[in-house]
Every structure is written in C-alpha cells, then in structure tokens.
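> sequence and predicted structure, then a few things I'm wondering about:
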Amino acid sequence: MSVATLLDRAKSQGVMIATAESCTGGMVAAALTDIPGSSAVVDRGFVTYTNDAKQQMLGVQAETLDAYGAVSEKVAQQMAHGALRNSNAQLTVSITGIAGPGGSEFKPEGRVCFGLAAKGQKTITETVEFGALGRDKVRLAARDHALDLLSRGLSSIA
C-alpha cells in the first residue's frame, strides 16, 4: 500500500499516528509527512537515538535496556507504548536496530526490532534480520517495513 493510501485510510478511520524511531532517525515520520495533508493523521514522531532519550521521551525502563539491550523486542514494545502514552495517537510504530556498519555475533548488523501498538489492541513485536546490506539499505528496509506494519495496524483496528 502506498503511503498516501495509508494516510487516506487512517484519516477515514479517524486514526492518528505517532512514530518512535531509533536506527531510522525519523525516516518513517518523514515518509508520512512528505504527503500533503498528512497533518490530519500524523500526530508526532519521537527520534530516540540514545538509551537516555528512549527513557526520557518514551519511558523505556533502564532495567529493560540492561536486561535485553536497546535492540530487542522488549525495548521496541516499550517504545511503542511510550509513543502511545505520550501522544494523541491511536496507532504507533517503533523501530530499534543495528543499521551498521558493525554489530556482534549476538546482535548482527541488519537486525531491527519493531513494535506496533494501538489503543485497545494487543501490542505486536517482531524482529527482522535484513542482513548486512549496508547502513542506507537497512534503514530504508526498516522504514518500509514500519510503514507496512502501520498498514496492518489500520486493518486490525478497522
């Protein structure tokens, strides 16, 4: 589904969207707000690149970061919940990952964790292994996956 179609569907459903982004640095919010009229749907975006920002802006728990690391479904879940709690949105998507270069044997380059939260719905988290495609391609793939998640989220709250 195109971004314009996603925004049209959200508008027709009366759904506001917020994003919580780490490795994509606001690329999802930018893709959404590139479309004229997006202010009817996009409430805000949180770019929380550091652990401190994740904690301060989204309420991610230090214990969660210590236990699982920033690149984890648990952190993605807390980011999505924080965006929902700290916005006027009914639907949020979160992204945290390792775009590269680098990574480790436990958290390789190209691993990205996502969260999708909607008021009154069970939160969805998932991890996608995009592989070592290079920083730009991992970030673009993560952006596109997050937009797809938002589309799926709209279908679940329709």
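Yep, that arrived. Please read all numbers here as calculations on a predicted model, not as lab measurements.
> make it CA atoms for all contacts and neighbour counts henceforth
Noted.
> contacting residues for A99?
C23, E109, G110, R111, V112, G134, R135, D136, V138, R139 (C-alpha atoms under 8 Å, 6 or more residues apart in numbering).
> put this next to the first one:
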Amino acid sequence: MTALLAPRILERAKAQGKTVTCAESCTGGMVAAALTDIAGSSAIFERGFVTYSNTAKQDMLGVLPDTLQTFGAVSEEVAREMANGARQAAKSDIAVAISGIAGPGGSEHKPEGRVCFALATAQGTHTETIEFGALGRAQVRNKAKDHALSLILSAL
C-alpha cells in the first residue's frame, strides 16, 4: 500500500504547492522514510520528528506536561499537540502525528495495537484512534504508517 500512497502524496502536494511533515512515536520515522523514499520528495518534505520519549514530545513539539500526565502519551490529546507542534515547527501545510502501542504489551486501558492519529492543516486538527489489535509489533507499525499516509493523502 505504501508503494501507492507515497507517490500520490508527492504528486498532489507538488501540484498544490503544499508541504508535509510528520511527528512519529511508535512508527519511529517510517512515515518520513516512506515519503523520502520517493525521488523529488524534497519539494514537499523538509523535516519529520521522531519523538519516541515524552521528553522529546515536549522539547521538540511543545506537548504539554499536563496533557501527557492527564491523558498519557497514547491519546488523541497528545497526538493533537504533536501534529500542531510539528506543523508549526516545520512551517508546513499538513502534519500527521502518530502515537501508539505497537507491542508487545499494553494494558487493560491501553491495549496493544491502539494507535492515535492527528492530522493538522490550516482548517484545523482532526484526531482519531484505531484499534489494530495485537497483530505483532511490525504489523501494527506498518498499518499505522499506511494509515498516516492515507490521512495525508485525504488532506490533499
């Protein structure tokens, strides 16, 4: 799926003169890699943020300590602040953020396979949570990457 999404993002973003950035936690840069695997991606992608730790989320994206403490890193509230912070820091038109539990592990309240997404544009920020289930770490991360790419594409 990535092989189809990333070139379409590049084509549409270039045609519209839009720029894209991403803030990733559980995917560890997979969205940025998918976009930059495409020749010419520098026309639309200047930077991405891999903010695996809560400290990185705060330092690089401006996620508030209170938001992390109240909702936890895997929450739509944190994903929203990650996307807004990435969009502002990169001066980008579109930002996607991902925070989740790829596994193994999780808890009763935050199970393995739960991934929170946010998409920030000039029109506002949309958040959602997807329960991919306990598919295994690699599969959850791949599905999260593909979903994030589809969110970017939908914004274009």
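It's in. Owing to the predicted nature of the structure, the values given are computational and were not obtained by experimental measurement.
> mind giving me the PyMOL command for buried ones among the contacts of A99 of the first structure?
Buried residues among those (16 or more other C-alpha atoms under 10 Å), as a PyMOL selection:
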select buried, resi 23+109+110+111+112+135+138+139
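> among the contacts of A99 of the first structure, which are in strands?
R111, V112 (DSSP state E).
> turn the contacts of A99 of the first structure into JSON lines, columns for distance to N86 of the first structure.
Output for the contacts of A99 of the first structure, formatted as JSON lines (distance: C-alpha to C-alpha, whole Å):
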{"residue": "C23", "distance to N86 of the first structure": "20"}
{"residue": "E109", "distance to N86 of the first structure": "30"}
{"residue": "G110", "distance to N86 of the first structure": "28"}
{"residue": "R111", "distance to N86 of the first structure": "26"}
{"residue": "V112", "distance to N86 of the first structure": "23"}
{"residue": "G134", "distance to N86 of the first structure": "33"}
{"residue": "R135", "distance to N86 of the first structure": "29"}
{"residue": "D136", "distance to N86 of the first structure": "29"}
{"residue": "V138", "distance to N86 of the first structure": "28"}
{"residue": "R139", "distance to N86 of the first structure": "25"}
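> average gap between the helix ranked longest in the second structure and the first structure?
Longest helix in the second structure by number of residues (criterion: DSSP state H): helix 137-155. Comparison of helix 137-155 of the second structure with the first structure after fitting gives an average deviation of 0.3 Å (mean C-alpha distance after the TM-score superposition for the first structure).
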